[in-house]
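The sequence isn't on hand, but the structure is:
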């Protein structure tokens, strides 16, 4: 199964970093309740106050529909509000042939 992967790199001010995990929980709950095709997500802390958000979607259409909704729910908005600067945003696909089950 091929999935769509959203890769978003962003900066959070050091004084907000401790609030990110709680806000993340709220965002993921809202995604599960409101975003068709949401499969899961991983958040990676990088050096220099940067983070990498890796989100998997069932299809490019599901990802596009999610982007169109933006921060439409409180949990999503609370997470986005902690982001100080967007560094990069990319979309790709998995190649499941490399990792057979």
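Great, that's in hand. Predicted model only: the values in this text are computed from it and were never measured.

When you work out contacts or count neighbours from here on, use the C-alpha atoms and nothing else.
Noted.

where do the helices sit along the chain?
20-34, 60-69, 74-81 (DSSP state H).

Tell me which of those helices sits most buried.
Ranked by mean neighbour count, these are led by helix 74-81 with a mean of 17 (mean count of other Cα atoms under 10 Å).

okay, now the one to match up with it:
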């Protein structure tokens, strides 16, 4: 089953455009360096909050990714724009998207 990572975070006012600009390099680095990475969606919420929904092949792949942290320039640049992690959860997808 697919593991889903849900990370809710805040960026400082005025950094939203920089966050969006850094996203493509982060995803490129994830595809190149993160075994088991399937896809990601970034959702803009109210009050400078965001929700990142990332799908992984397994919980072990997610854990390995977390251990690597911001080890590549595109990932590091995106992570540095995050001002505060509000929450981070892991779940299991129970149905496929149609």
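The structure has been received and is ready for your questions. This one's a predicted model, so the numbers in the text were calculated from it and none came from an experiment.

if we can go back for a sec, so for residue 47 of the first structure, which of the helices of the first structure sits nearest?
With Cα to Cα, the closest approach to residue 47 of the first structure among the helices of the first structure belongs to helix 20-34: 15.5 Å.

Centre of the chain to that closest one, how far?
In terms of Cα atoms, centre = their mean, to the nearest Å, the centre of helix 20-34 of the first structure is set 10 Å apart from its chain centre.

Measure the mean distance from it to the second structure post-superposition.
Compared with the second structure after the fit, helix 20-34 of the first structure shows a mean deviation of 0.5 Å (mean Cα distance after the TM-score superposition for the first structure).

Can you tell me what sits against that helix?
Identification of contacts with helix 20-34 of the first structure by Cα atoms under 8 Å, 6 or more residues apart in numbering yields 38, 41, 73, 74, 75, 76, 77, 78, 79, 82.

Next, find the distance separating residue 48 of the second structure from residue 84 of the second structure.
To residue 84 of the second structure, residue 48 of the second structure is 11 Å away according to Cα to Cα, to the nearest Å.

circling back to that earlier point, tell me which of the helices of the first structure approaches residue 101 of the first structure most closely.
helix 60-69 (22.9 Å).

Tell me the helices and strands packed up against that closest one.
Identification of packing neighbours for helix 60-69 of the first structure by 3 or more Cα pairs under 8 Å, 6 or more residues apart in numbering; DSSP states H and E yields strand 4-11.

Can you list the helices and strands that the strand it packs on packs against?
Applying 3+ Cα pairs under 8 Å, 6+ apart, one finds that strand 4-11 of the first structure makes contact with strand 50-57, helix 60-69, strand 85-93.
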